[in-house]
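Trainee: Sharing a sequence plus its predicted fold:
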Amino acid sequence: MENLSQLTTEMRMEDIELDTLSSLEIVKYMNEEDKKVAFAVEKELPKIAKAVDLITEKLNNGGRLFYIGAGTSGRLGILDASECPPTFGTDSSLVQGIIAGGPQAIMQAVENAEDSVELGREDIEKRNISQGDVVVGLAASGRTPYVIGALQEAKARAAATITISCNANDKISKIADVAINILVGPEVLAGSTRLKAGTAQKMALNMLSTGAMIRLGKVYGNLMVAVQATNEKLRERVKRIIMETTNVSYDTATKLSEQANGDATVAIIMAKTGLDAEAARNLLANSNGSIRKAIN
């Protein structure tokens, strides 16, 4: 039986009686620890940037991005994946989150799912992951059997592998093309890796997906030009984006948005080139979805 007490993420930070503190004292204590997370992430920026480059390369060549984890780590991967279609206008199959125990485990823990190496392998096999894809293994401890099995299977299929953990002496790094180790130290609530470790993983995931999408041309300047106008708020955002990038009036932006069926990328190209919607859409397609390349 492995001695988990040696893992940083399982250690007790100090002998403090949390249950005797006031609410303000508790949140101040947590806030002081949370301040350390960004500095821990900062130390891993070169590796995170390398991972962004790897993801960009794979997606640019028709591959897919998979996040895989158990418990909190798995839920964070699913959260990041689910945000990509509305934010960047991607197909839901491009970035996918996989959690030990399946969809049921998103809301409720599935007993022993994370302990199965074979289940991790099966979940990779089910999705026909191959050489063109990239798999990001998420495990705060760095040694979750489910994640190890998934990474081993991904590696056997020649997929690119990236790992994110919060322990120095982790196991998953040994299976990674790029290993990201964000050392946030013990948790305020001993062993509760949904706290600092979870925050660190979320910050890294934000960088991986956002960085890759920027590199793929899904962003123009610092605007979410590929956002899907699925409700009134987002329809108005599309108009504002058109106005900010082309200096047209609100009425003109509204007309351009309508002609482009709510696609800000197409509307911006129309405004900057004088093309109609169909020609702008073809130009965008020939530029791999990058507005800047299309306009240039």
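Mentor: It's in.
Trainee: CA only for contacts and neighbour counts going forward, please
Mentor: Noted.
Trainee: who's in contact with the spatially most central residue of the chain?
Mentor: Centroid check for the chain by CA atoms, centre = their mean gives Leu205 as the closest residue, at 3.6 Å. Leu205 makes contact with 77, 80, according to CA atoms under 8 Å, 6 or more residues apart in numbering.
Trainee: where along the stretch 151-296 of the chain do the strands fall?
Mentor: Counting by DSSP state E, counting those that start in this stretch, the stretch 151-296 of the chain has these strands, from start to end: 160-165, 178-181.
Trainee: Put this next to the first one:
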Amino acid sequence: MSQSSPLTTTESVNAEFADLDRMSTEELARTMNRQDAVVPEAVAQRTTEIANLVEAALPGLRAGGRLIYAGAGTAGRLGVLDASECPPTFNTRPGQVVGLIAGGSEALVSAIEGAEDDADAGARAVAALDVGPEDTVVGVSASGRTPYAIGAVREAARRQATTASIACNEGSELAAAAQHPIDVVVGPELVAGSTRLKSGTAQKLVLNMISTIAMVRLGKTYGNLMVDVQSTNVKLRERVRRIVADVTGAGPQEVEDAVEGADGSAKVAILSILGGMTADQARTELDHHAGVLRAALERTGNHY
């Protein structure tokens, strides 16, 4: 087994780990942790590309466009995960962030043999969403050669959408198809070819960055407070009350009344308290400012 140079391809075999199955459990834990530690630095080398992608996506998102991820296997599941967490975290509208996975929903829990090899299926999935110029489509593939992701990105480009790729190899076919390639090269995996490891971690970090930065720029937070969170359970309702109290300095009863009048919306409750207005007036004011709480508060002369 020959030593592969670090930071080469996702399929490389690293001879350093040839005796992996002879290691103790403690040695395995330490070795795996050392390997995982290279991921954040690899992502750090691509922050400019990530920022450029978000900036390119923002005009379309502000105009009603969507952020769409397309991938297969682990990459596809990570895209679906990121998309599914945006509504409760940022109160995104239905379908604003979408995860497409080769093989459909069944592939979230089971391997669908051959699904990733169907480029036409990726293109059809994009076409079924009627993707257009206001949308952003991100192909996600550790190898950068997954036909499903490539087909999705090429179809999106044909439809004049903004396109991007996340891969863990440089110079991939997927990157060549995208306007905004993001190549996070983490080197050979601890278990050769198992891209659910470092490559999957890198993809998760980049997806977190894309969606979170986009939502912050869209006004879905106030400072670092989750003011658009959906108060759908006890924990989140308490978080809303805490956020409203932190921003306004109001007492518990005033906070409770404002949150109840705002139907659980932290933004509306905050603006109604600090702006001295009803919940309906606060909603109207927020609508005038595209839902951006800071802009609405600045108009009332209040700020945090």
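Mentor: Yes, it's here. Only a predicted model underlies this, so the values are computations on that prediction, with no experimental measurement involved.
Trainee: For the counterpart of Asp257 of the second structure in the first structure, give its distance to Ile242 of the first structure.
Mentor: Under the alignment (TM-score structural alignment), Asp257 of the second structure pairs with Lys255 in the first structure. Distance of Lys255 of the first structure to Ile242 of the first structure, computed by CA to CA, to the nearest Å: 11 Å.
Trainee: Which of those two has more residues huddled nearby?
Mentor: Ile242 (29 against 15; other CA atoms under 10 Å).
Trainee: counterpart of the longest helix along the second structure in the first structure, which residues?
Mentor: Counting residues, the longest helix found in the second structure (DSSP state H) is helix 198-217. The aligned range for helix 198-217 of the second structure in the first structure is 196-215, by TM-score structural alignment.
Trainee: what distance separates the matching stretch from the centre of its chain?
Mentor: Distance of stretch 196-215 of the first structure from its chain centroid, counting by CA atoms, centre = their mean, to the nearest Å, is 5 Å.
Trainee: Then stretch 120-134 of the second structure?
Mentor: 19 Å.
Trainee: Buried residues in that stretch, which are they?
Mentor: For stretch 120-134 of the second structure, the neighbour count (16 or more other CA atoms under 10 Å) marks 120-123, 125-126, 131-132, 134 as buried.
Trainee: Glu26 of the second structure maps to what in the first structure?
Mentor: In the first structure, Glu26 of the second structure lands on Leu24 (TM-score structural alignment).
Trainee: Which residue is the nearest non-sequential neighbour of whichever residue in the first structure pairs up with Gly144 of the second structure?
Mentor: The alignment partner of Gly144 of the second structure in the first structure, by TM-score structural alignment, is Gly142. In space, and not counting its chain neighbours, Gly142 of the first structure is closest to Asp170: 4.5 Å by CA to CA, 6 or more residues apart in numbering.
Trainee: The one you found matches what in the second structure?
Mentor: In the second structure, Asp170 of the first structure lines up with Ser172, judged by TM-score structural alignment.
Trainee: Can you report how many residues lie near that match?
Mentor: Residues near Ser172 of the second structure, counting by other CA under 10 Å, number 19.
Trainee: Likewise for the one 10 residues further on?
Mentor: If you count neighbours by other CA under 10 Å, Ile182 of the second structure ends up with 27.
Trainee: can I assume it is in contact with Ser165?
Mentor: Yes: if you go by CA atoms under 8 Å, Ile182 of the second structure and Ser165 touch, sitting 5.7 Å apart.
Trainee: Spell out which residues are contacts of both of those two.
Mentor: Ala175.
Trainee: From Asp228 of the second structure, how far off is the match of Asp170 of the first structure?
Mentor: For Ser172 of the second structure relative to Asp228 of the second structure (CA to CA), the value is 38 Å.
Trainee: Mind telling me what Val238 of the first structure corresponds to in the second structure?
Mentor: In the second structure, the residue paired with Val238 of the first structure is Val240, using TM-score structural alignment.
Trainee: again with Ile98 of the first structure
Mentor: Superposed on the second structure with TM-score structural alignment, Ile98 of the first structure falls opposite Leu100.
Trainee: is it true that its match lies in a strand?
Mentor: Yes: the assignment for Leu100 of the second structure is a strand, going by DSSP: H, G, I helix; E, B strand; the rest coil.
Trainee: In contact with it, which residues?
Mentor: 68-71, 76, 79-80, 125.
Trainee: Ok, Thr8 of the second structure next?
Mentor: 169, 185-188.
Trainee: Repeat the analysis, applying 10 Å as the threshold.
Mentor: Going by CA atoms under 10 Å, 6 or more residues apart in numbering, Thr8 of the second structure touches 168-170, 185-188.
Trainee: Farthest pair within those residues?
Mentor: Based on CA to CA, the longest span within the contacts of Thr8 of the second structure runs between Glu170 and Pro188 and measures 13.2 Å.
Trainee: residues shared between the contacts of those two?
Mentor: Counting by CA under 10 Å, 6+ apart, the shared contacts of Glu170 of the second structure and Pro188 are 7-9.
Trainee: what's the closest non-adjacent residue to Asp177 of the first structure?
Mentor: Using CA to CA, 6+ apart, the nearest residue to Asp177 of the first structure is Thr161, at 5.3 Å.
Trainee: residue in the second structure matching Asn282 of the first structure?
Mentor: Under the alignment (TM-score structural alignment), Asn282 of the first structure pairs with Thr284 of the second structure.
Trainee: likewise Ser130 of the first structure?
Mentor: In the second structure, Ser130 of the first structure lands on Gly132 (TM-score structural alignment).
Trainee: need the helices for the second structure, in chain order.
Mentor: Under DSSP H, the second structure gives helices at 25-36, 38-44, 47-62, 73-90, 119-128, 147-158, 173-177, 198-217, 234-248, 252-261, 266-275, 279-288, 293-300.
Trainee: How about the first one, which residues are buried there?
Mentor: This points to helix 25-36 of the second structure. 28, 32, 35-36.
Trainee: What lies in contact with it?
Mentor: If you take CA under 10 Å, 6+ apart as the criterion, helix 25-36 of the second structure is touched by 17, 20-24, 186-191, 197-199, 201-202.
Trainee: Can you turn the buried subset of the residues you listed into a selection I can paste into ChimeraX?
Mentor: The ChimeraX command for the buried members of those (criterion: 16+ other CA under 10 Å) is given here:
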select :17,186,187,188,189,190,191,197,198,199,201,202
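Trainee: if I line the two up, what does the residue nearest to Asp177 of the first structure land on in the second structure?
Mentor: Match for Thr161 of the first structure (TM-score structural alignment): Thr163.
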